[in-house]
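Engineer: quick one: sequence and predicted model below, then my questions.
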Amino acid sequence: MGDDKKRTRQPNGRSSIYFGSDGKWHGRVTVGIRDDGKPDRRHVKRKTKAEAAEAVRNLERQRDSHTVRKPGKAWTVKTWLTHWIENIAPLSVGENTMVGYGVAVRKHLIPGLGAHRLDRLRPEHIERFYARMQANGSKPATAHQVHRTFRTALNEAVRRGHLGQNPVRLAKAPRLDEEEIEPYTVEEVRRLLVAAEQRRNSARWAIALALGLRQGEALGLKWTDIDLAKGVLWVRRSRRRPKYAHGCGDTCGRKAGFCPQRRRTNPETADTKSRAGRRAVGLPPQLVDLLRAHKVKQDAERSAAADAWHDEGWLFATKTGRGTSTRVDYDEWKELLHDAKVRDGRLHDARHTAATVLLILGVPERAVMGLMGWSSTSMAARYQHMVDTVRTSIAEQVDGLIWKQDTSESHGR
């Protein structure tokens, strides 16, 4: 055997290359420490010494950049996403977010990419998958939601050392045209508030239009969350949309939500999870007056209901004290729009209106983020383009009112 084929013992921890009895070149590299405390020694085998040396150098580069895959059976996209959706994601996000994650993982990602070995997934695989989704009729917003979910799941795989880098971050995301924000005008807001005065829980709509609380946040408010003397409201919880299971053993032939013996499977409310979501909001004096009047009306309903009243402390309750459901609240909003003769819109458009007014008034972006419960400056940026447009429009109106009139007068001289 030639001298270059002899196996020489290297100091502990050093990489080694040697010619084996099988006629192949072998390399061994220590890349770290295993869970049992022993060295994690990786092995490569190649036909030539040069190929073995390159494989050893590649392992050393992975070791030095902390991108070496952990030992053990390789994860597939399916096994990792299943583990992530069942065991990791629920610990850090709310129920509504989990619903979106579940659809992205089970309906799209696992059927489309699940067979790939996780550490061999490439950006090109992902981009072709997005193209197939859209070719099969998925909307750009759906593909983008899948992209965000996949990126989050694989970020965790990278953090835990199962993946060297996240290929989703390298893949070209599906293009998403941002939703046009169309807040209600001041005149429309006034008409809505006037029409709301004729309805139960009229303060509910003043809170939506003036403070911009999310639907779940507004319906999750209790009287203990409000200090009328100080003019402060605390957002602490959110009302959840109900989920149901069959109570009949799935024999009624209907969907679970319409089962005569249905049973609810999720809690009525959930604490606001994010730090940005838990917040104190100042109340304008007129809104404080509306809430005081609202309390007087609710106290009268409590007296009228007598023993049928459920003393649960909800700010916006039914005539018997129960919390208002999101579905009933949505229907009330649609009726309010009709009564006020205001263009149709989503309940979330009231939130857009509140955010827009704050930014137009020049309230600092950080303060608006705190009031609205935004955790990212990207949300404020979405509104800023529209706010700038409104400001420009106002400037043009002033220009037309003053200088054009002045010009016509000068021509008449």
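Structural biologist: Right, received. Where do you want to start?

Engineer: drop to CA atoms for contacts and neighbour counts, all remaining ones
Structural biologist: Fine.

Engineer: residues near the closest residue to residue 317 other than its chain neighbours, how many?
Structural biologist: Spatially, and ignoring its direct neighbours in sequence, residue 317 is nearest to residue 323 (4.8 Å; Cα to Cα, 6 or more residues apart in numbering). Residue 323 has 22 neighbours, counted by other Cα atoms under 10 Å.

Engineer: contact partners for residue 323?
Structural biologist: Taking Cα atoms under 8 Å, 6 or more residues apart in numbering, we find residue 323 in contact with 219, 312, 314, 316-317.

Engineer: check contacts around the residue nearest the centre of the chain.
Structural biologist: Nearest to the geometric centre of the chain sits residue 97, at 5.9 Å (Cα atoms, centre = their mean). By Cα under 8 Å, 6+ apart, residue 97 lies in contact with nothing.

Engineer: list the buried ones in the helix or strand it falls within?
Structural biologist: Assigned by DSSP states H and E, residue 97 belongs to helix 95-102. Neighbour counts over helix 95-102 (16 or more other Cα atoms under 10 Å) mark 98, 101-102 as buried.

Engineer: of those, closest to residue 389?
Structural biologist: Within the buried residues of helix 95-102, the smallest distance to residue 389 is 35.0 Å, found for residue 101 (Cα to Cα).

Engineer: residue 225 versus that closest one, what's the distance?
Structural biologist: According to Cα to Cα, to the nearest Å, residue 101 and residue 225 sit 31 Å apart.

Engineer: okay, pairing it with this:
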Amino acid sequence: MVGLMRGRGEGSVYQRAQDGMWCAAIELPPHNGKRRKKIVTSKSKAVVLKKLAEIRRELERTGDLPTASQSLESWLTYWLDKVAAKRVRPSTLYTYRRQLEKQVIPVLGKVRLDKLTAAHIRRLHDHMNDAGLSSTYALTTHRLLSKALTDAVREGRVGRNVATLVDAPKLGRSDGEALTVDEAITVLDYARASLESDAYDPAPVLWATYLLTGIRRSELLALEWDRVTDVIDLSWQLQRIKDMDGTFEARHLTGKLYLTRPKSKSGWRIIPLVDPLKSMLEAHRRRSPSNPYGLVFARADGQPIEPSRASAAWKTWYTDVGLTDKHVPLHFLRHTAVDLLYAAGVDDDVKIEIVGHSNRSMTQAYKTKGNRPRLTDAMERFSAMLEKKETDHA
């Protein structure tokens, strides 16, 4: 080492004898009584001075700094286990982990946090685009990584979140389409016809219920008979959870299937049950075999219907019956329900309460480009509109 070569305000700056590299050191808060220093190096003295100024500002802002930069993979693993796990539900954490492990870590995992740049983020975008992933998935992955990097900044691991320096992936065209009124009526016709048979097939009535209520997939598959009276009580949802840590209120059904509480207050709601759905569910109950969970919709063997299997079954069903040539994911029956509520002239605040959105803009986004009496009136107008259309159609 060629002595300490300090200029005014430069601090501990020196040049190493063995390689001529310029170094700058700054004292950090001690850990377990041990002294700690942050050291940065460069071939240029001017660059080292700039780095020293940056870490001084960061130390003043955060109160501490890591002595060595960790890889992005190391940080994301820590973030999932120690940060995200305390914020989100187990099912959400499982989704986070899969997205990061499948997309981010293979592409950028070995990059050091302090070396991560906007170019790296663009590389991730290109990777997802080349893999043919949906624009929605690419956008959620970008936002997830940005969230993890925001926490890295808060903890003083890095000075800035480079994900914010890059435009997030833009959403492409919709990943699906809603049903038309005539197609919705056809679904109801199949549901009624299925109830005339003694053979148990929950699918047609399941689809009709989605359509006539706008209930989410996980909510309807969790519905129990003791929560169906003159109203439908949507206070649980069915989820497949890999690791249940006891953080959230849940009821175990079987295997990895649990009933959990809705993630928001707006999701926990009660909606009136009116005809024709009321009569359909009564007929469905009479011919349904019992199941140990008291579920309204279950497989023929009494086991719960897994959400992913319900989505796959819907696609197979509407293709087999020739309902439409469009791509209509199961979730888009919810979009159809919102469309029909609009067509029935239901007020915005009532639509919000029926479908469980948190605000008006969310409900408007679902449209394809209260109190109990008002809710009941809305459901009756909604159903009556379909009944009239069906009569006209006939």
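Structural biologist: Ah, there it is. These figures come from a predicted structure and were not determined experimentally.

Engineer: can you lay out the buried residues of helix 95-102 of the first structure as JSON lines showing distance to residue 295 of the first structure?
Structural biologist: JSON lines is the format used below for the buried residues of helix 95-102 of the first structure (distance: Cα to Cα, whole Å):
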{"residue": "98", "distance to residue 295 of the first structure": "36"}
{"residue": "101", "distance to residue 295 of the first structure": "40"}
{"residue": "102", "distance to residue 295 of the first structure": "41"}
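
Engineer: check the mean deviation of the helix or strand just after the helix holding residue 97 of the first structure from the second structure.
Structural biologist: Next helix or strand after helix 95-102 of the first structure toward the C-terminus (DSSP H and E): helix 110-113. When the second structure is overlaid, helix 110-113 of the first structure sits 1.7 Å from its aligned residues on average, using mean Cα distance after the TM-score superposition for the first structure.

Engineer: helix 110-113 of the first structure maps to which residues in the second structure?
Structural biologist: Per TM-score structural alignment, the counterpart of helix 110-113 of the first structure in the second structure is residues 105-108.

Engineer: buried sites along that stretch?
Structural biologist: Within stretch 105-108 of the second structure, the residues scored as buried using 16+ other Cα under 10 Å are 105, 107-108.

Engineer: and which of the residues you listed is nearest to residue 75 of the second structure?
Structural biologist: The shortest approach to residue 75 of the second structure among these belongs to residue 105, at 10.5 Å (Cα to Cα).

Engineer: how close does that closest one get to residue 172 of the second structure?
Structural biologist: In terms of Cα to Cα, residue 105 of the second structure sits 25 Å off from residue 172 of the second structure.

Engineer: again with residue 143 of the second structure
Structural biologist: Counting by Cα to Cα - residue 143 of the second structure and residue 172 of the second structure are separated by 16 Å.

Engineer: cool, and residue 41 of the second structure?
Structural biologist: Distance of residue 41 of the second structure to residue 172 of the second structure, computed by Cα to Cα: 44 Å.

Engineer: residues touching the corresponding residue of the first structure for residue 72 of the second structure, list them.
Structural biologist: Counting by TM-score structural alignment, residue 72 of the second structure corresponds to residue 77 in the first structure. Residues in contact with residue 77 of the first structure (Cα under 8 Å, 6+ apart) are 110, 113-118.

Engineer: ChimeraX command for the buried members of the residues you listed?
Structural biologist: Per 16+ other Cα under 10 Å, the buried members of these correspond to this ChimeraX selection:
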select :110,113,114,116,118
